[in-house]
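Enquirer: I would like the atomic coordinates for the input below:
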Amino acid sequence: MRKIIHIDMDAFYASVEQRDHPEMRGKPVVVGGPPNSRGVVCAASYEARKFGVRSAMSCYQAFQLCPEAIFTPPRFDAYRMVSSEIRAIFHEYTDLVEPLSLDEAYLDVTENKKGIPHASVIAREIREKVFRKTGVTCSAGVAENKFLAKMASEKNKPNGLFVILPEEGAAFLENLSLDKFHGIGKKTYEKMLALGWKTGRDLKQSKEEELTKQFGKMGRYYFQMVRGLDERPVVSFRDPKSIGVETTFEKDSMDLNHLTSVLESIAEEVEERLGRKNKKGKTITLKIKFADFTAKSRSVTVEKFLFLASDLLEQSSILLTGVWKENINPVKKVRLIGISVSNLDLSKKEDDNQLSLFAE
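Expert: Take a look at the predicted model:
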């Protein structure tokens, strides 16, 4: 029986800003562009979330929802530094650490360096050490696999711990509202409601063939998900074939200027991820999913390796313009947009001084 912990930092970027700026503590904080702009929200504190402010919405919309919010630009260098301190704590317990981003990771503590028999004890110690070391809080989920651990970490957010014992997994998922399942978005949830499914128990009654008919290849995922089946190992190192970021909008958009602003924010995050892995790439791919769940992707391959956000934004904006021209009649709203970089330079040579600045 595996023992998996999922650690998720609480409003990470905003929490670091509140830690470093005492005047922001206890107040709604928005990390992103300036207010009344088409810049994009990178993160929102829990105080701002109470007003409906969410990541990926425009800062203009965030300002309308919460005029008293403090808007501050992102400081990725500071976030990377804190993330490195947190990962060092993880490695005190296990080398099987799979980072998903700066603020999220899986840990396999089945066999751990301190010989602690209970994963819940490890999770509790990690949360305490992270707060003492960095001054920011995190939430943790403990379970027998990655999917259940991810679900558990959401249960008592923020600054909480939740454990799903092996014998409790089935009941936990059966009683859960479908909109709380990781992997079920707003549109899918609405479709499931239309089919008469409200909870995991309802979904579990459906055969795999029926789910595949209704949801295509995702049907098999939903069939396994609602049964808590997940054999994926925690992978401590993975040499990627591509690196990308995508975001799903809270509200579908058909505003080209807003989509371009979102691309700018995404390009910055892709640059940050490329930098952490010391990678550059020649192929930039734009992914768009529309409100009707149809999707398009367009790619361009350039002669030299790229990693700077400005270059990624330039290429992806050209691709977006092309897709938008195809989308004129009829115009369809966009629910998801993303950028990925592939055709990577897989060598370890750091021949670009700018790239080496991102090395941890």
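Enquirer: from here on, contacts and neighbour counts on C-alpha atoms
Expert: Fine.
Enquirer: Can you report how many residues lie near residue 319?
Expert: Residue 319 has 19 neighbours, counted by other Cα atoms under 10 Å.
Enquirer: packing partners for the one helix or strand residue 211 maps to?
Expert: Following DSSP states H and E, the helix or strand that holds residue 211 is helix 208-215. Packing partners of helix 208-215 (3 or more Cα pairs under 8 Å, 6 or more residues apart in numbering; DSSP states H and E): helix 218-225.
Enquirer: this one as well, want them side by side:
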Amino acid sequence: MRKIIHIDMDAFYASVEQRDFPEYRGKAIAVGGSPNGRGVVATASYEARKFGVKSAMPSRQALQLCAELIFVRPRFDAYKAVSTHIREIFSRYTDIIEPLSLDEAYLDVTEDKLGIGSALEIAKQIKQAIKDELNLTASAGVSSSKFVAKIASDMNKPDGLTFIGPSKIEGFMEMLPVERFFGVGKVTAKKMKSMGLNTGADLKKLSEDDLVRYFGKSGKFYFKIVRGIDERTVKSERTIKSLAAEDTFEHDLITPEEMHTELSKLADKVSLRLAKNELKGRTITLKLKYSDFKQITRNQSFPNPIGDYQEIFNTVISLLENVDLQNKKVRLLGISMSNFGELVMYSKSGNSYQLELFE
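Expert: Predicted structure coming up:
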């Protein structure tokens, strides 16, 4: 039986800012871009979240929700330094660490270095070390699978610790809303609910063949996971091959202007995710799905890696101009980045280039 911990820092960027600058403590702050431009929220403090401010939300919208919101420019060097320290804490207990981003990771502690034996105790010690050494809080989920550990870490935030033992996993999965299942987005969740499938227990009533017929290859995963079967291992070397954002619209898009507006939002999301993972890509792919469900893609590659919002947006607009949209209605748009290269750390002025993503 595996012992897996998922650690997720609480409002990471915002918490680091509140730790380092006393004037931000207890205040509603958003780390990200200015509301005067095309900025987006990278992370919001818990004080801001009470007003509905969320990550990836346009800064202008966030300000409408919370008039007292303080916008803070991100300091990626500071966040990376904290992340490195957190990783060092993890390595005291295991070398099997799969980072998902700067602020979260899976740990396999089936055989821990210190011979503690209890994954729950290890999670407690890690949380305490993060608090003592970095003056920050983390939430942890402990279970025998990656999926359940990740869900558990989000259950009692902030500063939470949730253990879901093997005997409770299947019952836990039965009660879980379908939208919390890995790989179930808004469109799939809506389809499931239209079929009367609201929880894991509802999914469990269907055979594997039924799930595959309704949901394609993902049906095989749903069939296993609702029964607590998750065979994915914690991979200590995790390579991100692509990052993407896409959206399916309630009403089909007809005019180029409508598509430009939606592509702007998607370019914001992609640039934010690239910055969070400290990546830049050489290939941009534009994805379109028409109202008749026909799907096409267009891509462009560059000699040097890019990640700036404006570069991404300009490229996809150029790609869109080469698509025949006459008499076409678009129900889905997507942007993906791949063929990653090393991050360019400094601009001509000598400042961190990553910060420009949030202008």
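Enquirer: mean shift between the helix holding residue 211 of structure 1 and structure 2?
Expert: Its aligned residues in structure 2 lie a mean 1.7 Å from helix 208-215 of structure 1 after superposition (mean Cα distance after the TM-score superposition for structure 1).
Enquirer: which residues touch that helix?
Expert: Residues from elsewhere that reach helix 208-215 of structure 1 (Cα atoms under 8 Å, 6 or more residues apart in numbering): 218, 219, 220, 222, 223.
Enquirer: For residue 271 of structure 1, give its distance to residue 230 of structure 1.
Expert: Shown here: residue 271 of structure 1 relative to residue 230 of structure 1, a distance of 31 Å by Cα to Cα, to the nearest Å.
Enquirer: what do you get for residue 284 of structure 1?
Expert: Remark: distance between residue 284 of structure 1 and residue 230 of structure 1 (Cα to Cα) = 31 Å.
Enquirer: out of the two, which sits in the busier spot?
Expert: The residue with more neighbours, out of residue 284 of structure 1 and residue 230, is residue 284; 26 against 14, by other Cα under 10 Å.
Enquirer: For the closest residue to the more buried one other than its chain neighbours, list the residues it contacts.
Expert: Excluding the flanking residues, the one nearest residue 284 of structure 1 by Cα to Cα, 6 or more residues apart in numbering is residue 341, at 4.7 Å. Residue 341 of structure 1 is in contact with 242, 243, 244, 280, 281, 282, 283, 284, 285, counting by Cα under 8 Å, 6+ apart.
Enquirer: Residue 341 of structure 1 corresponds to which position in structure 2?
Expert: When structure 2 is aligned by TM-score structural alignment, residue 341 of structure 1 is paired with residue 338.
Enquirer: In which helix or strand does its match reside?
Expert: strand 330-341.
Enquirer: just residue 188 of structure 1 next, same as before
Expert: Using DSSP H and E, residue 188 of structure 1 maps to helix 186-194.
Enquirer: mean offset of the helix or strand immediately after that helix in the chain relative to structure 2 (after superposition)
Expert: Sequence order places helix 200-204 as the next helix or strand after helix 186-194 of structure 1, per DSSP H and E. Taken over the aligned residues, the distance from helix 200-204 of structure 1 to structure 2 averages 0.9 Å (mean Cα distance after the TM-score superposition for structure 1).
Enquirer: which stretches of structure 1 form helices?
Expert: Using DSSP state H, the helices of structure 1 run over residues 12-20, 46-49, 59-65, 76-90, 119-134, 146-155, 169-174, 186-194, 200-204, 208-215, 218-225, 256-276, 309-326, 353-356.
Enquirer: For residue 7 of structure 2, give its distance to residue 152 of structure 2.
Expert: Separation of residue 7 of structure 2 from residue 152 of structure 2 (Cα to Cα) stands at 10 Å.
Enquirer: shared neighbours, those two?
Expert: Here residue 7 of structure 2 and residue 152 have 140, 141 as joint contacts, going by Cα under 8 Å, 6+ apart.
Enquirer: With neighbour numbers in mind, choose between the two.
Expert: Comparing residue 7 of structure 2 with residue 152 by other Cα under 10 Å, the one with more neighbours is residue 7, at 28 against 24.
Enquirer: still on that earlier bit, for the strand holding residue 338 of structure 2, which positions count as buried?
Expert: Within strand 330-341 of structure 2, the residues that count as buried by 16 or more other Cα atoms under 10 Å are 330, 331, 332, 333, 334, 335, 336, 337, 338, 339, 340.
Enquirer: how about residue 89 of structure 1, what's its match in structure 2?
Expert: Under the pairing rule here (TM-score structural alignment), the equivalent of residue 89 of structure 1 within structure 2 is residue 89.
Enquirer: The closest residue to that match other than its chain neighbours: neighbouring residues, count only.
Expert: Spatial nearest neighbour of residue 89 of structure 2, excluding adjacent residues (Cα to Cα, 6+ apart): residue 126 at 6.8 Å. When neighbours are counted by other Cα under 10 Å, residue 126 of structure 2 registers 20.
Enquirer: Which residue in structure 1 aligns with residue 126 of structure 2?
Expert: Using TM-score structural alignment, residue 126 of structure 2 pairs with residue 126 in structure 1.
Enquirer: And that match, how far from residue 161 of structure 1?
Expert: Noted for residue 126 of structure 1: a distance of 11 Å to residue 161 of structure 1, by Cα to Cα.
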